[in-house]
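Asker: Turn this into a model:
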Amino acid sequence: MIYRRKRSIQMPGYLYLVALTLTFWSKLVTHADDAAAHKNFQRFPFRVNYRPVDLVKEKTQNVSLKCAIVPNSDHPFLFLDFILISKEHPQGGWVDVAQIEYLSGLKSFDKSITADGHIDNVEQAYLEIQWPLAVEETFGIYSCIVHGNDKDFKILEETSEIEIKPHDCKGM
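Answerer: Here you go, the predicted structure:
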């Protein structure tokens, strides 16, 4: 007598695999224009902030910029593909600083910063970059891009920008 083992598919894992496949497929058939990818739409509840707020060049230590989903918010994301922080280049365009991807993890593209993040759980997803000291390169306009899918597997991408400015010490 020959016994065959029945294969069972776990639905949560199966749905995740389908969503992941659809995400990769959709990236191949849809291309976002670079300029449009850095617009500030503010539709989804996530925040970009930096601390400390009063930065003094060459004096303020432990500077950080964080992009995060607002906890317990009414966001449409089922899962996230990536969070990306870019900096506007003085001659135009954007330069990637750090990224966290669901499949490949955390990447830092700038040796002068450290990066930390979490993307596995949408409610706790964030990407944070840190500088040991505020230097000239710390200041500028930063963009945070959050990319993922909703419950209908529709691609969602939201971008927010923030400017890190040095504190004016002349009035002190």
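Asker: From now on I want contacts and neighbour counts done on CA atoms only, so please keep to that.
Answerer: Noted.
Asker: Do a quick rundown of the strands in the protein.
Answerer: 46-51, 61-69, 77-88, 94-101, 105-108, 114-118, 126-133, 140-150, 155-164 (DSSP state E).
Asker: and the residue nearest to residue 94 when sequence neighbours are not counted, what is it in contact with?
Answerer: Spatial nearest neighbour of residue 94, excluding adjacent residues (CA to CA, 6 or more residues apart in numbering): residue 88 at 4.5 Å. Counting by CA atoms under 8 Å, 6 or more residues apart in numbering, residue 88 touches 94-95, 140-143.
Asker: in the longest helix seen in the chain, what counts as buried?
Answerer: Ranked by residue count under DSSP state H, the longest helix found in the chain is helix 11-29. Of the residues in helix 11-29, those with enough neighbours to count as buried (16 or more other CA atoms under 10 Å) are 19-20, 22-23.
Asker: Could you check how far the residue nearest to residue 96 when sequence neighbours are not counted is from residue 62?
Answerer: Computed as CA to CA, 6+ apart, the closest residue to residue 96 that is not its neighbour in sequence is residue 86, at 4.2 Å. From residue 86 across to residue 62, the span is 19 Å (CA to CA, to the nearest Å).
Asker: next up, for comparison:
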Amino acid sequence: MKLFFASDLHGCLTSTKRVIEAYKASGADHFILLGDILNHGPRNAVPADYAPAKVAELLNEYQQDIISVRGNCDSEVDQMLLEFPMMSDFALVLLDGGKRLFLTHGHLYNQNKLPPLKRGDVLAHGHTHFPVAECMGEYTLFNPGSATLPKGGNVASYGVLSDNQLQVVSFSGDVLAQTHIE
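Answerer: Just a heads-up that it's a prediction; the model follows:
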């Protein structure tokens, strides 16, 4: 099973189009959105090409493929535009070998406030806009970065899980971070 991850689109149509193109090119089986989909949020500048309704229309075309969680900038009004559920604070996906992928945005659960994880699980979240793929001893931490508002000098990115390999990838194809799930 191949999974594609994106986070922190913040209503930018240009970034969403790039994410969709990367998703289609990846051949992934599922498209995971880790929150902050439509709204730019009060702490962020309004992104160029800010068009939340158009972003919703585009994402709705892939509703059958999407697994999504709520970000701190997502609201019930956003859910009214989206045709896939996105108001859950977290979701669990079972991986091969009984490992779990704990999906969340990162404002409620993160490496400083861990959810209930067991050895070998993966904590996948966005929120910080920093790309991370790192073994933390008992669990693996994964953040695909932001497709719209990368921080800390990073570039816009997305994530892929394939053959137990987690990668954060720039839109130019550079691998920014990677780790293997044991």
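Asker: So after superposing, what's the score?
Answerer: Once superposed, the chains reach a TM-score of 0.25 (TM-score structural alignment, normalised by the length of the first structure), with 78 aligned residues with a CA RMSD of 5.6 Å.
Asker: Pull out the buried residues from the contacts of residue 88 of the first structure.
Answerer: Neighbour-count burial within these applies to 94, 141-143; the criterion is 16+ other CA under 10 Å.
Asker: what's near enough to touch the residue nearest to residue 96 of the first structure?
Answerer: Neighbours of residue 86 of the first structure in contact, by CA under 8 Å, 6+ apart: 94-98, 142-144.
Asker: looking at this, residue 14 of the second structure is in a strand?
Answerer: No: applying DSSP: H, G, I helix; E, B strand; the rest coil, one finds residue 14 of the second structure to be helix, outside a strand.
Asker: Distance check, it against residue 140 of the second structure.
Answerer: Computed with CA to CA, the distance linking residue 14 of the second structure and residue 140 of the second structure is 31 Å.
Asker: what about those two, which has more around it?
Answerer: Neighbours around residue 14 of the second structure and residue 140, counted as other CA atoms under 10 Å, are more numerous at residue 140. The numbers are 23 against 17.
Asker: Would you confirm that that one contacts residue 102?
Answerer: No: with contacts defined as CA atoms under 8 Å, residue 140 of the second structure does not count as touching residue 102, sitting 10.2 Å away.
Asker: tell me which of the buried residues of helix 11-29 of the first structure is nearest to residue 35 of the first structure?
Answerer: Nearest to residue 35 of the first structure among the buried residues of helix 11-29 of the first structure: residue 23, at 21.7 Å, using CA to CA.
Asker: gap between the closest residue to residue 68 of the first structure other than its chain neighbours and residue 133 of the first structure?
Answerer: Of all residues not flanking residue 68 of the first structure in the chain, residue 126 sits nearest, at 4.1 Å (CA to CA, 6+ apart). Remark: distance between residue 126 of the first structure and residue 133 of the first structure (CA to CA) = 22 Å.
Asker: Show me which of the two is the more surrounded one.
Answerer: Between residue 126 of the first structure and residue 133, counting by other CA under 10 Å, residue 126 is the more crowded of the two (25 against 19).
Asker: check contacts around that one.
Answerer: Residue 126 of the first structure makes contact with 66-69, 83, 117-119 under the criterion CA under 8 Å, 6+ apart.
Asker: Residue 116 of the first structure too?
Answerer: Neighbouring residues of residue 116 of the first structure by CA under 8 Å, 6+ apart: 106, 127-129.
Asker: Format these as a markdown table; extra columns: distance to residue 48 of the first structure.
Answerer: Formatted as a markdown table, the entries for the contacts of residue 116 of the first structure read as follows, by distance: CA to CA, whole Å:
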| residue | distance to residue 48 of the first structure |
| --- | --- |
| 106 | 18 |
| 127 | 10 |
| 128 | 9 |
| 129 | 11 |
